[in-house]
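> Quick check, what structure comes out for this input:
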Amino acid sequence: MNQLFAVALGGACGAVLRFMVSTGVYHWLGRGFPYGTLAVNVIGSLLLGLLTEALVLNRIAFALDYRAAILVGFIGAFTTFSTFSLETVYLLQQGQAVKALLNVAVSVGVCLLAIWLGLLCGKALAGQTLPGPDGLFPYGIILVNVFGAFLISAVATALLPKVPLAIEQQLTLMIVLGFSYLGLSGLYVLLYLLEHGSAYPAQARGLALGFTANTLAGLLGLGLGWWAVRQLAKLGG
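Coordinates of the predicted model:
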């Protein structure tokens, strides 16, 4: 039942974020091509590859609900194969066979590439630690979390203004997304440390250091994502 609730919660968040991203992309690029569906599938594939090593292959025993919420619920609801299929059929019915074939080729090819790149990055980083007097310091997972924070911030900064929401609602969504990510990623750092030998309260300082370092690094990633998109907007405008 716990896993069922976790999947439901992750799925709700993923579905809402998919709506915001795809709607923002369509407002930005138009509906002449399935840009929105392509965007969510590519981003979701990259995140799935990146998080597979950290959340599955490290096999943290008491994080099953956590893994289910993210991999099955959140990413499963964020990505969509059915919409991709429907939009491809619509293009064929409209006599746009070239666009339909392009949609299939780009979606499959780029999503496979994104999964591969995500797996490479995850394998290179997840599980990398430094020993210390207060236990392990999981810098690899923290770097993965920083990249996730950067990606979330960049996507939200670029696309939320394209969604028909009041500025107060946009700011609220960005704050909720940012702090939810920081909380969940910090929780995973704690779970990882506890699973790999850190004990509470004996090594409480090491646990606090890992959580604090992840939070500060995540804030840096969120800030860099916002800054990067703003700089690109200035160059383009």
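> For the rest of this, base every contact and every neighbour count on C-alpha atoms.
Will do.
> pull the longest helix from this protein.
The single longest helix within the chain, with elements called by DSSP state H, is helix 204-236.
> and that one, which residues are buried?
By neighbour count, with 16 or more other CA atoms under 10 Å as the criterion, the buried positions of helix 204-236 are 206-207, 209-211, 213-215, 217-219, 221-222, 224-229.
> Same check on stretch 174-191?
Buried residues in stretch 174-191, counting neighbours by 16+ other CA under 10 Å, are found at 174, 177-179, 181-182, 185-186, 188-191.
> Summarise which helices and strands the helix or strand hosting residue 91 is packed against.
Secondary structure assignment for residue 91, by DSSP states H and E: helix 81-93. Contact analysis of helix 81-93 by 3 or more CA pairs under 8 Å, 6 or more residues apart in numbering; DSSP states H and E lists helix 35-52, helix 97-125 as its packing neighbours.
> Same list (these) but as TSV, adding distance to residue 5.
Output for these, formatted as TSV (distance: least, CA to CA, whole Å):
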stretch	distance to residue 5
helix 35-52	20
helix 97-125	27
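> Export the ones you listed as JSON lines, with columns for distance to residue 10 and mean neighbour count.
Shown next, in JSON lines, are the helices and strands packed on helix 81-93 (distance: least, CA to CA, whole Å; neighbours: other CA atoms under 10 Å):
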{"stretch": "helix 35-52", "distance to residue 10": "13", "mean neighbour count": "23"}
{"stretch": "helix 97-125", "distance to residue 10": "20", "mean neighbour count": "17"}
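> Of all these, which one comes closest to residue 79?
Closest approach to residue 79 among the helices and strands packed on helix 81-93 (CA to CA): helix 35-52, 4.9 Å.
> Report the distance from the longest helix of the chain to the chain centre.
Centre-to-centre, helix 204-236 and its host chain are 14 Å apart (CA atoms, centre = their mean, to the nearest Å).
> what do you get for stretch 64-71?
On CA atoms, centre = their mean, the centre of stretch 64-71 falls 13 Å from the chain's centre.
> quick one: contacts of that stretch?
With contacts defined as CA atoms under 8 Å, 6 or more residues apart in numbering, stretch 64-71 is touched by 2-3, 6-11, 48, 52, 55-56.
> Among these, name the ones in helices.
Taking DSSP H, the ones among the contacts of stretch 64-71 that sit in helices are 2-3, 6-11, 48, 52.
> and for comparison, fold this next one:
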Amino acid sequence: MNLLLIGVTGILGVYTRYFIDSYFLNKSYITGTLIVNTLGCIVAGTLMALLQQKSQSQQLYKIIIIGFCGGLTTFSAFILQGFNLIHEGEKIKTMAYLIGSPLLGLISLAFAYYMTNTFFLSNLK
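Predicted coordinates for the structure are as follows:
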């Protein structure tokens, strides 16, 4: 049942992102991304605080964080994990994670883009 609820809330997150991105598409593509990333972080932070205070089950956490926020934006999970490292006092791991993840992502994207253009797309011309 949890898997079904995660899927349903994930679909809601995807649709929410689609509508926000569609609204801002002609204005500025980064505005939509900024809004969904911020919204996802607000939802994740609110839920995290509520679950700590009321000692609710992890099921609700999984359904909303993995489902809705995961469908909306993975950025909120990235920030939530960084926040948890800070909360655990892991200063060096926090900095490595928060700096290393985007840097590695950018390097990976640039590498894949270069390799695709060089070895695959150049052969199509």
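> List the TM-score for the superposed pair.
Once superposed, chain against chain, the TM-score is 0.53 (TM-score structural alignment, normalised by the length of the second structure); 81 aligned residues with a CA RMSD of 2.7 Å.
> Would you mark the buried spots in the helix holding residue 91 of the first structure?
For helix 81-93 of the first structure, using 16+ other CA under 10 Å, the buried residues are 84, 87-88, 91.
> follow-up on the earlier one: mind checking which of the helices and strands packed on helix 81-93 of the first structure is nearest residue 29 of the first structure?
Proximity to residue 29 of the first structure, assessed across those by CA to CA, is greatest for helix 35-52 (7.2 Å).
> Where in the second structure does that closest one align, residue-wise?
Taking TM-score structural alignment as the measure, the second structure aligns residues 31-48 with helix 35-52 of the first structure.
> Neighbours of residue 75 of the first structure, how many?
If you count neighbours by other CA atoms under 10 Å, residue 75 of the first structure ends up with 25.
> with the second structure superposed, average distance for the stretch of helix or strand it belongs to?
Here residue 75 of the first structure sits within helix 75-78, counting by DSSP H and E. On superposition with the second structure, the mean distance recorded for helix 75-78 of the first structure (mean CA distance after the TM-score superposition for the first structure) is 1.0 Å.
> so that helix matches what in the second structure?
Counting by TM-score structural alignment, helix 75-78 of the first structure corresponds to residues 69-72.
> quick one: residue 63 of the first structure and residue 191 touch, right?
Yes. Residue 63 of the first structure lies in contact with residue 191 (CA atoms under 8 Å); the separation is 7.1 Å.
> what number of residues lie near residue 64 of the first structure?
When neighbours are counted by other CA under 10 Å, residue 64 of the first structure registers 15.
> just the one 3 residues further on next, same as before
A count of nearby residues for residue 67 of the first structure, using other CA under 10 Å, gives 24.
> any idea how far it lies from residue 185 of the first structure?
Distance of residue 67 of the first structure to residue 185 of the first structure, computed by CA to CA, to the nearest Å: 12 Å.
> Find me the equivalent region of stretch 7-22 of the first structure in the second structure.
Taking TM-score structural alignment, stretch 7-22 of the first structure hits residues 6-21 over in the second structure.
> With the first structure overlaid, report how far that stretch is off on average.
Counting by mean CA distance after the TM-score superposition for the first structure, stretch 6-21 of the second structure comes out at 0.7 Å.
> now that stretch, how far from the centre of its chain.
Offset of stretch 6-21 of the second structure from its chain centre (CA atoms, centre = their mean): 12 Å.
> what comes into contact with it?
With CA under 8 Å, 6+ apart as the contact definition, stretch 6-21 of the second structure has outside contacts at 29, 32-33, 35-36, 62-64, 66-73.
> try 10 Å this time
Stretch 6-21 of the second structure has contacts (CA atoms under 10 Å, 6 or more residues apart in numbering) with 1-5, 22-23, 25, 27-37, 39-40, 59-73.
> in that stretch, what's buried?
For stretch 6-21 of the second structure, by 16+ other CA under 10 Å, it's 6-14, 16-17, 20-21.
> List the residues that contact the nearest residue to residue 107 of the first structure once chain neighbours are set aside.
Of all residues not flanking residue 107 of the first structure in the chain, residue 38 sits nearest, at 6.0 Å (CA to CA, 6 or more residues apart in numbering). Counting by CA under 10 Å, 6+ apart, residue 38 of the first structure makes contact with 22, 25, 44, 79-81, 83-84, 103-104, 106-108, 110-111.
> ok, the residues you listed vs residue 122 of the first structure, which is closest?
Among the contacts of residue 38 of the first structure, and counting by CA to CA, the member closest to residue 122 of the first structure is residue 44, at 14.4 Å.
> what sits against the closest one?
14, 18, 38, 50, 71, 74-80, 111, 114-115 are the contacts of residue 44 of the first structure under CA under 10 Å, 6+ apart.
> likewise residue 91 of the second structure?
If you count contacts by CA under 10 Å, 6+ apart, residue 91 of the second structure has them with 82, 85, 97.
> Scan these and report the most crowded one.
Taking other CA under 10 Å as the neighbour criterion, residue 82 ranks highest of the contacts of residue 91 of the second structure with 20 neighbours.
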